[in-house]
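A.B. asks: Below are the sequence and a predicted model; questions follow.
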Amino acid sequence: MTLQYPEVGEFVLGTVKKIVPYGAFIFLDEYGMDAFLHISEVSSGWVRNIRERIKESQKLVLMVTRIDPEKRQVDVSLKKVGEADRKRKLESTQQAKRAEKLLERVAIKLGKTPQLAVKEAGEPLTNEYGELYAAFEALAIGEEPKSKVGKAWLDAMREVAKAEIKEKFVCERGVLKLKCFAGNGVEQVKQVLSIIEKMGSEKTEVEIHYVGAPVYYVDVQAPDPKTLGKMMGKIEQTVEQKVSKGMEWSFEREKK
């Protein structure tokens, strides 16, 4: 049986098996193999006693630093893992477990085995999206995968995804300054604002908030950054097209 090794630089989840004076033997949960954590890779500072930093059976997020397939050796580091890296890995691991459970539900729904679900739907969608949970998220918002997966699988996965996965939204605020010096200036400004607010759709929400003449906040909520960016650009283009002679305007996206 050929072992599947992680890649150098990859963040992995491991369980501390045995601690020795010069390091610790780690079981890599996702790969089913052992790795070694040298005491010098536990912390950026001096470690007098490794047992003061880690405990046996403890779960750790580690970075793979060296692989030697011939000797079947994998070296890992704890000190090279930042807090943000640790959180992302733990979240990814939780999502992978959840995706596995969701796929099992899909299999039961169709009267199929979990193994067949993985082969016919899980594997091709994971190859396309990188992670199975990402595929479920895409199906939840109505995205159509390019993978060759049977319609029955996709329909069942879409149904489960919509029931179990809450849509994630990204938000951004634009600052609109709008002046009109004509006699009916107030009405003209209201008309432009009304057009902007109606630009929202089923998946993209647009709200106008009055700050104080001539400043208005334009808050946009969308399912992904790409859709959000398109809407912000469309709003600016629409304002430019709809303002009439005698009106002054500017539109800036707030810096995050």
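C.D. replies: That came through fine. Since the structure is predicted, the reported quantities are computational estimates derived from the model, not experimental observations. Residues are numbered from 1 along each chain as shown.
A.B. asks: okay, CA-based contacts and neighbour counts for the rest of this
C.D. replies: Fine.
A.B. asks: Wasn't residue 17 part of a helix?
C.D. replies: No - counting by DSSP: H, G, I helix; E, B strand; the rest coil, residue 17 is located in no helix; its state is strand.
A.B. asks: What distance do you get for it to residue 222?
C.D. replies: Using CA to CA, to the nearest Å, residue 17 is found at 45 Å from residue 222.
A.B. asks: SS state for the most centrally placed residue in the chain?
C.D. replies: The chain has residue 134 as the residue nearest its centroid, 7.6 Å off, counting by CA atoms, centre = their mean. Here residue 134 is recorded as helix under three-state DSSP.
A.B. asks: re earlier: give me the more crowded residue out of residue 17 and residue 222.
C.D. replies: residue 222 (24 against 17; other CA atoms under 10 Å).
A.B. asks: second one coming, line it up with the first:
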Amino acid sequence: MPRFYENKYPEVDQLVMVQVQSIEDMGAYVKLLEYDGIEGMVLLSELSRRRIRSVQKHIRVGRNEVVVVMRVDPDKGYIDLSKRRVSAEEVVKCEEQYEKGKAVDSILTQVAKRRGVTPESLYEKIAWPLHRKYGHSYEAFKLSIQEPDAVFGGLDIDEETLAELKHNIARRLTPKPVKVRADIEVKCFAYSGIEAIRKALRAGEACSTEEVPIKVRLVAPPLYVMSTTSTDKTAAIEIMEKAVEAIGNTIAEEKGDITIKMAPKVVSETEDAELKALMEQFEQANMDVAGDDDEDSEDDE
């Protein structure tokens, strides 16, 4: 098990991720997942703020837990930990930090395997120096996708290792595009009905940016689908929400109205396929109707 960070032991008041190994009379023995699996203990009195009737309800063997460091004795190897002193917000914060550490470890382990070296040597040469400079080596790895020279310049690594590192970072950390969709019904029974709807939909598409291009397609009157594909999920949802608002405001000025059937959200390939099938179904129905009209006109002749 690797040591994610340069210090051999965590500091007092630091949040750490542990895995429960055993539960004894005094407390739970755990291993610190970010610190080479060294042993620590969570005393029973530090498991919960409430009265403990069943230890199993608060902690279980094999489960990962977020705890805070209370005492470290490097000479004796004692690390006392507390679960009850950790807030819900701190749990989320620590879990995010741990996931970043795991991502870095996975990349370095793969590079080490390909280059025939130990992961520990790469931590010393790459991860720990970057951690000191950027706050976390994960952030440095992400930045390196755009600015490799700025991030890796000055590190003591050979060209082959650097090339392998860049390859793995690009494969693992390059943001993957997501599809964001919203389904809306737009109606206008005023004299300018169709043109008013077009104007409103154009107002929505006008909210597009280079990173978040918005398209509006007709499913079947009055249902329209808005969609965008972007690597920035948060920005995509925010801009799509603004586009829906723009359509609503514009159609309201024309005495029409909008009904949001599905608010902007990330959709899966399955949901996208279902929409495509629905649109094809309506398209086929329209073609059938047009075909019926042709037959009728031939009969009339």
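C.D. replies: The structure has been received and is ready for your questions. Model, not experiment: these values are computed from the prediction.
A.B. asks: where does the TM-score land?
C.D. replies: Superposed pair, TM-score by TM-score structural alignment, normalised by the length of structure 1: 0.58. Supporting alignment: 250 aligned residues with a CA RMSD of 5.5 Å.
A.B. asks: ok, back up a step: contacting residues around the residue nearest to the centre of structure 1?
C.D. replies: With contacts defined as CA atoms under 8 Å, 6 or more residues apart in numbering, residue 134 of structure 1 has no neighbours.
A.B. asks: do the same with residue 95 of structure 1
C.D. replies: residue 133.
A.B. asks: let's see 10 Å
C.D. replies: 89, 101, 131-134 (CA atoms under 10 Å, 6 or more residues apart in numbering).
A.B. asks: Which of those residues are buried? Put it as a ChimeraX command.
C.D. replies: Under the burial definition 16 or more other CA atoms under 10 Å, those of the contacts of residue 95 of structure 1 that qualify are selected in ChimeraX by:
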select :89,131,132,133,134
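A.B. asks: Residue 176 of structure 1: neighbouring residues, count only.
C.D. replies: A total of 23 residues lie near residue 176 of structure 1 under the criterion other CA under 10 Å.
A.B. asks: how about the nearest residue to it, chain neighbours excluded?
C.D. replies: Counting by CA to CA, 6 or more residues apart in numbering, residue 176 of structure 1 lies nearest to residue 251, which is 4.5 Å off, once chain neighbours are set aside.
A.B. asks: Are we agreed that that neighbour is in a strand?
C.D. replies: Yes - according to three-state DSSP, residue 251 of structure 1 belongs to a strand.
A.B. asks: Relative to residue 80 of structure 1, how far out is it?
C.D. replies: Using CA to CA, residue 251 of structure 1 is found at 42 Å from residue 80 of structure 1.
A.B. asks: can you map out the strands along the stretch 101-250 of structure 2?
C.D. replies: 178-187, 215-220, 223-230 (DSSP state E, counting those that start in this stretch).
A.B. asks: need the contact list for residue 129 of structure 1.
C.D. replies: Counting by CA under 10 Å, 6+ apart, residue 129 of structure 1 has contacts 135-136, 138, 145-147.
A.B. asks: And for residue 91 of structure 2?
C.D. replies: 15-17, 65-68, 83, 97.
A.B. asks: Kindly report the same for residue 145 of structure 2.
C.D. replies: 151, 166-167, 169-170, 173-174.
A.B. asks: does residue 30 of structure 1 sit in a helix or strand, and which one?
C.D. replies: Counting by DSSP states H and E, no helix or strand carries residue 30 of structure 1.
A.B. asks: Where does the residue lying closest to it once chain neighbours are set aside sit: helix, strand or coil?
C.D. replies: In space, and not counting its chain neighbours, residue 30 of structure 1 is closest to residue 13: 6.9 Å by CA to CA, 6+ apart. Of the three states, residue 13 of structure 1 takes strand under three-state DSSP.
A.B. asks: Show me what residue 13 of structure 1 lines up with in structure 2.
C.D. replies: With TM-score structural alignment as the criterion, residue 13 of structure 1 lines up with residue 18 in structure 2.
A.B. asks: thinking again about what came up before, and for the residue nearest to residue 176 of structure 1, the neighbour number?
C.D. replies: 21.
A.B. asks: Need the buried ones from the contacts of residue 129 of structure 1 selected in ChimeraX.
C.D. replies: In ChimeraX, this line selects whichever of the contacts of residue 129 of structure 1 come out buried by 16+ other CA under 10 Å:
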select :135,136,138
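A.B. asks: Mind putting the contacts of residue 129 of structure 1 into CSV with distance to residue 27 of structure 1?
C.D. replies: Putting the contacts of residue 129 of structure 1 into CSV (distance: CA to CA, whole Å) gives the following:
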residue, distance to residue 27 of structure 1
135, 28
136, 29
138, 33
145, 35
146, 36
147, 34
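A.B. asks: tell me the contacts of residue 188 of structure 2?
C.D. replies: Taking CA under 10 Å, 6+ apart, one finds 194-197, 222, 251-252, 254-258 in contact with residue 188 of structure 2.
A.B. asks: Show the buried residues in these.
C.D. replies: By 16+ other CA under 10 Å, the contacts of residue 188 of structure 2 give 196-197, 251-252, 254, 256-258 as buried.
A.B. asks: Using JSON lines, please lay out the strands of the stretch 101-250 of structure 2 together with distance to residue 243 of structure 2.
C.D. replies: Converted to JSON lines, those look like this (distance: least, CA to CA, whole Å):
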{"stretch": "strand 178-187", "distance to residue 243 of structure 2": "10"}
{"stretch": "strand 215-220", "distance to residue 243 of structure 2": "10"}
{"stretch": "strand 223-230", "distance to residue 243 of structure 2": "9"}
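A.B. asks: Ok, which of those comes nearest residue 264 of structure 2?
C.D. replies: Proximity to residue 264 of structure 2 (CA to CA) singles out strand 178-187 among those, at 4.4 Å.
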